[in-house]
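Novice: below are the sequence and a predicted model; questions follow.
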Amino acid sequence: MLESLLSLIAATGLLLGSPGPAPLALAATGATFGIRRGAPFLAGILLGLSVAIIGASIGLAALFSRFPELRLTCQLLGAAYIAFIAYKIASAPCTQLDAAQRAPSFRDGFILNLLNPKAYAAFLAIFSQFLLPLENTSLGYLATGICALLVATLVDSLWLAFGGLLRPCFPAHARQERCEFSSPSPC
């Protein structure tokens, strides 16, 4: 059981902590607005992630109990989508960071992760590969979901804090420019 738990924690940390829409938005929010003003956005992201966990676990539990052979298919689809997202992030051009007057809200974070396909793909992979081996399968899904949410809370908080640590490196006007490094910064 301990080995399964450690595997789940490591996989969840890697899948949810890798750069994607939510982690990058959290880092940008921390760098632009600071940790305190980004906290509601983080809370919204975590609530949206909770909905993704519930949706993925309920859907997969029903699907796998009826068609156990689909487990491998879901594993392959989840892995392929995560590889695709990683490629899209790595090859994306530098875009303008919108430093509007207001920080992203709780609602913004909730909608971002509610519609975040990376979260659903990650949970397809997590629930199909790293489900905690409890006698009661429903409890296994619940325990896996709770563990994944705790890891996500830590990882997403670290992304926001990382952005907050970078905040002094970017003067306020540079945070609004499009990837230009012409103005001197303290870093």
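Specialist: Structure's in. What do you need?
Novice: every contact and neighbour count from this point should use C-alpha atoms.
Specialist: Will do.
Novice: in the host helix or strand of residue 60, which residues are buried?
Specialist: Using DSSP states H and E, the element containing residue 60 is helix 35-66. For helix 35-66, burial by neighbour count (16 or more other Cα atoms under 10 Å) applies to 35, 37-50, 52-53, 56-57, 60-61.
Novice: one more: stretch 146-156?
Specialist: Quick answer for stretch 146-156 (16+ other Cα under 10 Å): 147-153, 155-156.
Novice: ok now that stretch, how far from the chain's centre?
Specialist: Put simply, stretch 146-156 sits 9 Å off its chain's centre (Cα atoms, centre = their mean, to the nearest Å).
Novice: and the comparison structure, right after this:
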Amino acid sequence: MGVAVISFLAFGASQVATPGPANMALLATGARFGFRAAIPFVFGVAIGKQLIIWPIGFGLMSLADRVPVIFEIFKYISAAYIAYLAWKVANMRLGTAGQESNVPGFLAGLWVHPLNPKAWAMIVAGFTNFVVPGTPPLQATATIAICLFICQMVFHPIWALGGDQIAKTVAGQPAEVWLMRVLAALTVLSVLYVLFGGTST
């Protein structure tokens, strides 16, 4: 009994590293405010995924089996929220001095994954595909939680740093407007993808 740790780490890394609503938010935050200012947001996003993992590990899946319509409704509400965030990204302009008070912090980051349908899909896939039947819930959940946290601590800062580096190149240039629109479009497309069968974070 247990979790296929090596296989799950490979799966988790591939999902956490690829584009999705959370990574687009990290990229946009790094681009708008700089990498250092985005660090609390990065930690909030990482911890926020734990708010999904533990309830799923301790029985939320059984509720999904009994009342599936609840999760269908939640999925579309979450998608609408991510689309709203994408609209804000599309109208965002890259880092300028004197805007530090508007930086999204740790608490803002906490909400990203609980309202991210792709994160839910990825975690459910982790429990259903990599946990050996009969594994104690605490063991399974703790293993999934630790593996994903490790992956996030590697890849989430890279996305925020990438945004910071992009901003240094295009801030104030004509390409800036198009960059933010592309990021917004990618965010929406990532949500549409999971609504029709994707699992990236």
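Specialist: Okay, I see it. Source: prediction; values computed, not measured.
Novice: TM-score for this pair?
Specialist: After superposition, the two chains reach a TM-score of 0.68 (TM-score structural alignment, normalised by the length of the first structure), with 159 aligned residues with a Cα RMSD of 3.6 Å.
Novice: one step back: so which of the buried residues of stretch 146-156 of the first structure are in helices?
Specialist: Using DSSP state H, the members of these that fall in helices are 147-153, 155-156.
Novice: gap between the next helix or strand after the helix holding residue 60 of the first structure and the chain center?
Specialist: Using DSSP H and E, the helix or strand that directly follows helix 35-66 of the first structure along the chain is helix 70-90. Offset of helix 70-90 of the first structure from its chain centre (Cα atoms, centre = their mean): 15 Å.
Novice: what's the neighbour count on residue 175 of the second structure?
Specialist: Around residue 175 of the second structure there are 12 other residues, counting by other Cα atoms under 10 Å.
Novice: residue 102 of the second structure too?
Specialist: 8.
Novice: ok, now how distant is it from residue 108 of the second structure?
Specialist: 11 Å (Cα to Cα, to the nearest Å).
Novice: contacts only, for the nearest residue to residue 141 of the second structure once chain neighbours are set aside.
Specialist: Distances taken as Cα to Cα, 6 or more residues apart in numbering put residue 57 closest to residue 141 of the second structure, at 5.1 Å, once the chain neighbours are dropped. With contact set as Cα atoms under 8 Å, 6 or more residues apart in numbering, residue 57 of the second structure has these partners: 127, 137-138, 140-141.
Novice: go again with 10 Å.
Specialist: Residue 57 of the second structure is in contact with 123-124, 127, 136-142, 144-145, counting by Cα atoms under 10 Å, 6 or more residues apart in numbering.
Novice: distance of it relative to residue 26 of the second structure?
Specialist: Residue 57 of the second structure is 26 Å from residue 26 of the second structure, by Cα to Cα.
Novice: filter the contacts of residue 57 of the second structure down to the buried ones.
Specialist: Applying 16+ other Cα under 10 Å to those flags 123-124, 127, 137, 140-141, 144-145 as buried.
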